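Asks: Return atomic coordinates for the entry below.
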Amino acid sequence: MSNQPRSRLAVAGLSLGTALNPLNSSMIAVALVVLRADFGLDVATVTWVITSFYLSSAAGQPLMGRLADRFGPRRMFTLGMALVAVTCALAPLSPNFALLCVARAVMALGTAAAYPSAVVMVGVMVHQTGGPQQAGQRSSRPLGYIQMANTSAAAVGPVIGGLLVGFVGWEALFLINVPLALAAMLIVRRAAPADAARERGSFAELVRDSDIPGILGFVSSLLLVMMALLDVAPGYRWLLLGAGTVTAALFAWRELRFRPPFLDLRLLGRNRPLMLVYVGFALFNSVYYFAFFGLPQLLQESGGYEPGLVGLLMLPLAAASVVATPWAVRAMGKFGVRRVLISGVVLLAAVAALMWLLTQSLAIPLVLALTALMGVPFGAVSIASNQGMFVSTRPQERGVAAGIFQTCRYLGAITATVLIGVFAADGVDQESWGLMTLTMLIVTAAAFGVTLLWRERRD
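Replies: Okay, here's the model as predicted:
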């Protein structure tokens, strides 16, 4: 098989593997009622099947990215997919709900290896097919395919989940991952380039240089802060937030003194373009998830629409984002990453302003138009931010950089969830939607300011 078909096949396998995380984060939503009935749970308890996946994904992305940088992306991708296949084969046998949540967390850790490993492998493939000067431009197309696969998986997740739960049961939500993970693993093993020589040495040396306390500090601080934001332990939110802040400070203190650190904070501090990409992406996702999480609640609670119809009304968002992604890839090749980013954020501001119309009417044609419009900046800004992260990072650091990039997506989503709870504690109605629209515009203005400051890094 020649290099070009092999590269295309490898991107297909990487796209399939990275799609498992958004697929499993969305299709579980339709199984909550069934899980409550099967295990005799209340509403608060059953949400842990979502929260465990969320927390493990957010904390695991940078960790798995660091391991991909150290030991090879193909090796880590294979390990991640194998972990998903084994865990999902055993999960339906769980005798209680607690073990089911553990299985979801382990599965999330396996899927978390896919995206940062894919970004590192894309860098390897584009360097093999062109010189370093073309690497940034040539990477936009495979990263675009991966982005489209992830967006599509998140969109069709509830539909697939509904069919699986309806015809088979909640167990099928795990079992469907087994053939998908094995297929992704075998495709990547066959078509992706072999890992270059990475770190070698005795087991004791590898453990010593792995900065285990730094890794534990990073994961612990992130988990504590996210648990506080999600209010997973009612009454202890501020205690968790304080503990997370202290742990983060200790983590930073250690990383500035340890060599080699798990996360090079000095280098990250000097890499202004990468920091701006992270901040802008987190702000952008806060706005996007306001619409993604808030609009379905508005349509059901204030509009009286059935859940099935609401799902159909949200589909144009995913469809438009899939269409917008290849357009954004072509535009980046012609106009550059920065101009596409700025254009996407400006369009996001316009759509956020139009969302105010929903305070006056929830007519189906208006909802369809607005959800489709929201998908355009989502597709454009997502792939442009992805590309901005890629070109702002040195090849040997792209794994951990991609992991942190994904964590910024989760932080944006969690921020939106918390703010929706603040503005609409008693339910999302048209009055609270007006306040949420104003908040979206304020956050979009901040994202616009960050985007204007960003410049492509040139070493």
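
Asks: Going by C-alpha atoms from here, please, whenever you check contacts or count neighbours.
Replies: Will do.

Asks: burial count for G166?
Replies: Neighbourhood size, G166 [other CA atoms under 10 Å]: 14.

Asks: Can you tell me the SS state at the residue lying closest to M355 once chain neighbours are set aside?
Replies: Among residues not flanking M355 along the chain, T437 sits closest, at 6.5 Å (CA to CA, 6 or more residues apart in numbering). Three-state call for T437 (DSSP: H, G, I helix; E, B strand; the rest coil): helix.

Asks: Now the second one, please; I'll put the structures next to each other:
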Amino acid sequence: MMLGSILNPINSSIIAVALVPIGVALGAPARETTWLITGLYLATAIGQPLMGRLVDTYGARRMFLVGSALTLLAGLLGTLSPNIWVLVVARVVLGFGTCAGYPSAMRLIREEGERTGVHSPARVLSALSITTQTISVIGPVLGGALIDIGGWRSTLAINVLLGAAGLVLGRLYLPAPQAPGPSAELPSAGRTARARIDVLGIVLFAIGMVSVLLLIMQPSVARLWLLVPGVAAGVAFVVQELRVAAPFIDLRMLRSSPALVRSYLRSVLTALVSYGYMYGFTQWMQESRDLSPSLSGLVLLPTFLVGIGVVALTGRRSDLRKKLLVGSIAQILACALVLVLHDDSPIVLLLAIAVVLGIPQGLVNLANQNAVYVQARPEQVGSAAGLLRTFMYFGAIGSSSASGLLFGDRASTGGMHDLGLVMLVAAIGLLVLSATDRSLRRR
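Replies: Reported below is the predicted structural model:
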């Protein structure tokens, strides 16, 4: 489960140090290499709730194996890509393939918790938080090492090994679907929904998401027409989901659980800061601070180490509100440090930012994950977990869009300061949302 869950965050972050080498090797300008991020995010935004729904319907083991196979295929296609657009297709396939691991893990943990009577298995959820959120920071470190060893293609080839490992381990160790009857793998809601997957809801969601996200990622007056299909598909999607008995995304669940919606909003704000740091800060270190890809990745390593330490120390503590408050304050401090960067900033300042951001990387992501685990209905935990990832990538897409707009052709220090202000506003919003959420006080 931990192996499957790292596939998405590792591939989302490993590309941060590979964009420049890929552009040079394939003769692609920055506006084209950006699609390597955009394509994965589009696929992920659609694939996370889709895979979560399929996990709830067809079982965690089956979808875990499907996701591993797609990851292996994407690794082969990316490794052999002759040009930038084939590589973009490989990243899209990779996005769908890596979406299965996390909702499968959350589903299996919930089923095992119900079987054993452990309502909130803190140790397991903490381990999952490390592998799904905190470990994403090691992506640039791994990416820099892979590029030094085997060039940029090795950052895609690693998915061949990871996908193959997922297929083997999933077949050997994940529980197989049980025979018809009372089943943890396919509860009654999943069995009745098996024959009527909401295809129309999936299509409408995809049209709306692609339209709106394309506008967000490259905003301009000429692209405002995208609002027409986006809004139309969104309205039709809401009508469809409220009409069918087994919706693709259960809007009734969201309407009846404001606390769950607030957890999703916190995930958006958290990702705006963390991914703005991961992508924007990494680009700035390479283009303005003149650090190599491998050294830029090493600067981010303290975030990973501190995040693991924070999760290890606080994972069994149940006070979600305190974790969110402390984490949001740490984000605000880190964003303030970003605002004082300059082209010759000492390495110690860069490391200080990395260390401070490790605190929310552990605390906030763990708190959001655990909140969704207890707020979602048991039969919908796979879908709820997929939606958590979708909202997280909304924030990631927003940070990517902000970086593109504020940096332009080069990640200058002035652009980094502007991005730091955007991150600061998001961090303050997270603090306000956490402080005013009364439902957290009851957890």
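
Asks: What degree of burial does the residue nearest to M355 of structure 1 show, as a neighbour count?
Replies: By other CA under 10 Å, 23 other residues sit near T437 of structure 1.

Asks: contacting residues for it?
Replies: T437 of structure 1 makes contacts with A352, A353, M355, W356, as judged by CA atoms under 8 Å, 6 or more residues apart in numbering.

Asks: now, among the residues you listed, which is nearest to G244 of structure 1?
Replies: A352 (32.5 Å; CA to CA).

Asks: The closest one maps to what in structure 2?
Replies: In structure 2, the residue matched to A352 of structure 1 (TM-score structural alignment) is C335.

Asks: elements contacting whichever strand or helix holds that match?
Replies: Here C335 of structure 2 sits within helix 320-338, counting by DSSP states H and E. Helices and strands touching helix 320-338 of structure 2, by 3 or more CA pairs under 8 Å, 6 or more residues apart in numbering; DSSP states H and E, are helix 347-375, helix 413-435.

Asks: Take those and write them to JSON lines, including distance to A176 of structure 2.
Replies: Output for those, formatted as JSON lines (distance: least, CA to CA, whole Å):
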{"stretch": "helix 347-375", "distance to A176 of structure 2": "23"}
{"stretch": "helix 413-435", "distance to A176 of structure 2": "40"}
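
Asks: Contacts for the helix or strand harbouring V235 of structure 2 next, please.
Replies: Secondary structure from DSSP H and E places V235 of structure 2 in helix 227-243. Here helix 227-243 of structure 2 makes contact (CA under 8 Å, 6+ apart) with 200-201, 204-205, 207-212, 215, 247-252.

Asks: before we move on, back to that, could you count how many residues lie near the match of A352 of structure 1?
Replies: So C335 of structure 2, with other CA under 10 Å, has 26 neighbours.

Asks: repeat for D344 of structure 2
Replies: Using other CA under 10 Å, D344 of structure 2 is surrounded by 9 other residues.

Asks: swap in R289 of structure 2?
Replies: When neighbours are counted by other CA under 10 Å, R289 of structure 2 registers 21.

Asks: hmm, back to that, average offset of the helix holding C335 of structure 2 relative to structure 1?
Replies: Compared with structure 1 after the fit, helix 320-338 of structure 2 shows a mean deviation of 2.6 Å (mean CA distance after the TM-score superposition for structure 1).

Asks: ok and that helix relative to helix 413-435, angle-wise?
Replies: With axes from the mean of the first three to the mean of the last three CA atoms, to 10 degrees applied, the angle from helix 320-338 of structure 2 to helix 413-435 works out at 160 degrees.

Asks: how far is helix 320-338 of structure 2 from where the chain is centred?
Replies: Distance, stretch centre to chain centre, for helix 320-338 of structure 2: 19 Å (CA atoms, centre = their mean, to the nearest Å).

Asks: How about stretch 257-273 of structure 1?
Replies: 23 Å.

Asks: now stretch 27-46 of structure 2
Replies: Centroid displacement of stretch 27-46 of structure 2 relative to its chain, using CA atoms, centre = their mean, is 15 Å.

Asks: just stretch 71-80 of structure 1 next, same as before
Replies: Relative to the centre of its chain, stretch 71-80 of structure 1 is centred 19 Å away, using CA atoms, centre = their mean.

Asks: Pull up the gap between A427 of structure 2 and S274 of structure 2, please.
Replies: Distance of A427 of structure 2 to S274 of structure 2, given as CA to CA, to the nearest Å: 10 Å.

Asks: Who has more neighbours out of those two?
Replies: For A427 of structure 2 and S274, the more surrounded residue by other CA under 10 Å is A427, and the numbers stand at 28 against 23.

Asks: and that one, what does it touch?
Replies: L269, T270, V273, S328, I329, Q331, I332.

Asks: Need the counterpart of it in structure 1.
Replies: Using TM-score structural alignment, the equivalent of A427 of structure 2 in structure 1 is T444.

Asks: measure that match to L298 of structure 1 for me?
Replies: 21 Å.

Asks: cool, and R266 of structure 1?
Replies: In this view, R266 of structure 1 and L298 of structure 1 are 44 Å apart by CA to CA.

Asks: do F167 of structure 1 as well
Replies: Applying CA to CA, the value for F167 of structure 1 to L298 of structure 1 is 29 Å.

Asks: So for the two, which residue has more residues nearby?
Replies: The neighbour comparison of F167 of structure 1 against L298 (other CA under 10 Å) goes to L298, with 24 against 9.

Asks: Which residue is the nearest non-sequential neighbour of the more buried one?
Replies: V428 (5.1 Å).

Asks: Equivalent analysis for L36 of structure 2, please.
Replies: V88 (5.3 Å).

Asks: Count the residues that sit near that neighbour.
Replies: Counted with other CA under 10 Å, V88 of structure 2 comes out at 23.

Asks: The equivalent of it over in structure 1 in helix, strand or coil?
Replies: Aligning on TM-score structural alignment places V88 of structure 2 opposite C101 in structure 1. Three-state call for C101 of structure 1 (three-state DSSP): helix.

Asks: Looks like the residue nearest to L36 of structure 2 contacts L42 (just checking).
Replies: No - counting by CA atoms under 8 Å, V88 of structure 2 does not reach L42; the two are 11.2 Å apart.

Asks: ok so, going back, please work out which of the helices and strands packed on helix 320-338 of structure 2 is packed deepest.
Replies: helix 347-375 (a mean of 23; mean count of other CA atoms under 10 Å).

Asks: ok, average deviation of that one from structure 1?
Replies: Looks like 1.0 Å for helix 347-375 of structure 2 (mean CA distance after the TM-score superposition for structure 1).

Asks: counterpart of that helix in structure 1, which residues?
Replies: By TM-score structural alignment, helix 347-375 of structure 2 lines up with residues 364-392 in structure 1.
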